[in-house]
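# how would this look folded up:
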Amino acid sequence: MKVQRVTATDAALSFIDKLSKRHGPLMFHQSGGCCDGSSPMCFQEGEFRIGESDVHLGNIGGMPFYMSKDQYDYWKHTQLIIDVVDGRGGMFSLEGPEGKRFLTRSRVYTDEERQILQEDSQ
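I've put the predicted structure just below:
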């Protein structure tokens, strides 16, 4: 069994597909900072510089999702579930002009999932 650290709702996946058709390959980053940084931000691939302090959690809709290491340390016991809702997105995030915003929901891993993730990291 493969445990995903990040996944997305059907609505988010459909919206990611729409954005990628318009903008090309995308990438996501969640820094954990205040304001816009506390929500997942969507950029054209390569538009946001990933650094050594960023963790690649996986892909959603075929697009890479990164989180700052400091933020990841707080969230590593949960699976991130990226959703999209009506509202104002981050001013630099591609979904903003669409009247939508991405948000992060989460759920705590089961004991079995935690064990698998621990084994995978060794």
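# alpha carbons only for contacts and neighbour counts from here, please
Noted.
# Was I right to think residue 20 contacts residue 14?
No. Using Cα atoms under 8 Å, residue 20 is not in contact with residue 14; the gap is 10.0 Å.
# Settle it for me: which of the two has more neighbours?
Using other Cα atoms under 10 Å, the more surrounded residue of residue 20 and residue 14 is residue 20, with 20 against 14.
# Now the second one, please; I'll put the structures next to each other:
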Amino acid sequence: MTRTSRVELTPAAAGLLRRLREVHGPLMFHQSGGCCDGSAPMCYPAGEFRTGDADVLLESLLVDGVAEPVPFWMSRAQYEVWSHTRLVVDVVPGRGSGFSLEAPDGVRFLIRSRIAGS
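Prediction:
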């Protein structure tokens, strides 16, 4: 049986992750599912955001040109809502959260979703 990835990256998101990795070292994502900035995936230096029992590790993303996988965490409550979807991490122009590493670049990560199996 072939395993389907739960989380994918667009080429633009992968390119941004490569640049962020060069500057900040190993990375991680967390998506809380809260309002405002919390509804977008946030990128942090690996280990800088504490995860716990309220979070689910969806995938460790492999990015060409990045030495280690980039873990993608999501709050368990948000995961329950999106459990039937495949997530696509993209990057778009605009101001994201001041806490996410891409914010100073004038871009933000964004989730696009597809029904699983499509």
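# Superposing both, give me the TM-score.
Overlay of the two chains. TM-score (TM-score structural alignment, normalised by the length of the second structure): 0.91; 111 aligned residues with a Cα RMSD of 1.1 Å.
# can you tell me the helix or strand for the counterpart of residue 82 of the first structure in the second structure?
Aligned against the second structure by TM-score structural alignment, residue 82 of the first structure finds its counterpart in residue 89. Element membership for residue 89 of the second structure (DSSP states H and E) is strand 85-93.
# which residue ends up closest to the midpoint of the second structure in space?
Geometric centre of the second structure, nearest residue: residue 29, 4.1 Å, by Cα atoms, centre = their mean.
# Show me what that one aligns to in the first structure.
With TM-score structural alignment as the criterion, residue 29 of the second structure matches residue 28.
# can you tell me the mean distance of the host helix or strand of its match from the second structure after alignment?
Assessed by DSSP H and E, residue 28 of the first structure sits inside strand 26-30. With mean Cα distance after the TM-score superposition for the first structure, strand 26-30 of the first structure departs from the second structure by a mean of 0.3 Å once superposed.
# list the helices and strands that strand packs on?
Helices and strands touching strand 26-30 of the first structure, by 3 or more Cα pairs under 8 Å, 6 or more residues apart in numbering; DSSP states H and E, are strand 41-44, strand 63-68.
# ok, and which of the ones you listed has the densest surroundings?
strand 41-44 (a mean of 22; mean count of other Cα atoms under 10 Å).
# residues near the closest residue to residue 78 of the first structure other than its chain neighbours, how many?
Spatial nearest neighbour of residue 78 of the first structure, excluding adjacent residues (Cα to Cα, 6 or more residues apart in numbering): residue 108 at 4.3 Å. Other residues near residue 108 of the first structure number 13, with proximity taken as other Cα under 10 Å.
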